[in-house]
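*Asks:* no sequence for this one, just the structure:
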């Protein structure tokens, strides 16, 4: 299933870092960034998380929250969040149900072999729970800045 701009965001509820829980229902009335990343504490994912952490004060200034989602179990997620001082929740989608709902659990290929994995993707969800913007196959450099520009346009 492919999530398009203007669609209702698929509902989710996941355990998150710092003993938190994140859900679409709890975010009602608040715009937020929902980003999917392949694996905690790997170079690209660390850079992306740190870029969002750096952009967090500006994003919060626009009224936005940030939620990161990976297929990792909670333990490595907690370690990752602590190691880099990530204030926003990192959620565990170990069953990959949310990733499947958002179309980010996809077939990938490396060195000629195919496997299932998380596509680095970001969704900007508006205060009505609708998908305002979608980024697929995200390249990390400059991504948090691009998300911030799109968030400003939400108004």
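*Replies:* Perfect, thanks for sending it. Because the structure is predicted, anything quoted here is derived from the model rather than measured. Residues are numbered from 1 along each chain as shown.
*Asks:* CA only for contacts and neighbour counts going forward, please
*Replies:* Will do.
*Asks:* Nearest residue to residue 21 in space, please, no chain neighbours.
*Replies:* If the residues on either side of it in the chain are set aside, residue 21 comes closest to residue 15, at 4.5 Å by Cα to Cα, 6 or more residues apart in numbering.
*Asks:* Now do the SS call for the one you found.
*Replies:* Using DSSP: H, G, I helix; E, B strand; the rest coil, the secondary structure recorded for residue 15 is strand.
*Asks:* any idea how far residue 47 is from it?
*Replies:* Relative to residue 47, residue 15 is positioned 23 Å away (Cα to Cα, to the nearest Å).
*Asks:* Surely residue 144 touches residue 55?
*Replies:* Yes. Contact status for residue 144 versus residue 55: in contact at 6.8 Å, counting by Cα atoms under 8 Å.
*Asks:* Looking at the two, which is more packed in?
*Replies:* Taking other Cα atoms under 10 Å, residue 144 and residue 55 do not tie; residue 144 has more neighbours (22 against 17).
*Asks:* Can you name the residues that contact that one?
*Replies:* 48, 51-52, 55 (Cα atoms under 8 Å, 6 or more residues apart in numbering).
*Asks:* this is the comparison structure:
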């Protein structure tokens, strides 16, 4: 009887915590696949994985970071398992929503350059610019020291610039 009550309490805690960050988790997954349905599938799978692990854990101190990491790993696994399909209608909806004086061609170039990054490297850019995390928060999510996050981030930015320059040269 007592064990059953603890299980119900953990289920309720998990449900409340996931509900409070569900939009953040969806945005994170969407950044990897750029498709609404696939992002929802990733969040669903990650939530299931998180639920199973949460039931076994005594406590999860940084729930947001912990769940973000599960979503990132699930998204990376998903992109590796499936062929990389980009849905143009999803791109155009996202571009229209985030238009800030940047041309559609420039945004497409940026997304193409992002897609050339390794999924692990892409995580740094997504967490910094799409989820708006600080380096400290990124370190918590990625489970690496803050200085490591900074050095990897700036290395990835340099690589992204190279990809963007290559894209400009190819289009000329």
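*Replies:* Yes, it's here. These numbers were taken from a predicted model, which means no experiment stands behind them.
*Asks:* Can you give me the TM-score here?
*Replies:* Both chains were compared after superposition, and using TM-score structural alignment, normalised by the length of the first structure their TM-score is 0.27; 75 aligned residues with a Cα RMSD of 5.3 Å.
*Asks:* quick revisit: neighbour count for residue 15 and residue 47 of the first structure, which is higher?
*Replies:* The residue with more neighbours, out of residue 15 of the first structure and residue 47 and counting by other Cα under 10 Å, is residue 15; that gives 19 against 14.
*Asks:* now the end-to-end length of stretch 22-33 of the first structure.
*Replies:* OK, stretch 22-33 of the first structure end separation, Cα to Cα: 12 Å.
*Asks:* How about stretch 138-149 of the second structure?
*Replies:* One end of stretch 138-149 of the second structure sits 7 Å from the other (Cα to Cα).
*Asks:* got the buried residues for it?
*Replies:* The neighbour-count criterion (16 or more other Cα atoms under 10 Å) identifies 138-142, 146, 149 as the buried residues of stretch 138-149 of the second structure.
*Asks:* for stretch 165-172 of the second structure, same thing?
*Replies:* Per 16+ other Cα under 10 Å, stretch 165-172 of the second structure contains no buried residues.
*Asks:* In the first structure, which helix is the longest?
*Replies:* Of all the segments assigned as helix in the first structure under DSSP state H, the longest by residue count is helix 43-61.
*Asks:* Compare the contacts of residue 144 of the first structure and tell me which is most surrounded.
*Replies:* Looking at the contacts of residue 144 of the first structure with neighbours defined as other Cα under 10 Å, the largest count falls to residue 52 at 26 neighbours.
*Asks:* Ignoring the adjacent residues along the chain, who's closest to that one?
*Replies:* On the basis of Cα to Cα, 6+ apart, the spatially nearest residue to residue 52 of the first structure that is not a chain neighbour turns out to be residue 144, at 5.7 Å.
*Asks:* okay, how far is it across stretch 98-118 of the first structure, tip to tip?
*Replies:* One end of stretch 98-118 of the first structure to the other measures 11 Å (Cα to Cα).
*Asks:* List the buried residues of the longest helix of the first structure.
*Replies:* Within helix 43-61 of the first structure, the residues that count as buried by 16+ other Cα under 10 Å are 44-46, 48-53, 55-56, 59.
*Asks:* any chance you could map the helices in the second structure?
*Replies:* Taking DSSP H as the criterion, the second structure carries its helices at 2-33, 36-56, 63-81, 88-97, 104-116, 119-125, 135-142, 146-171.
*Asks:* Give me the neighbour count for residue 97 of the first structure.
*Replies:* The criterion is other Cα under 10 Å. On that basis, residue 97 of the first structure has 14 neighbouring residues.
*Asks:* go on, residue 115 of the second structure?
*Replies:* Neighbours of residue 115 of the second structure (other Cα under 10 Å): 16.
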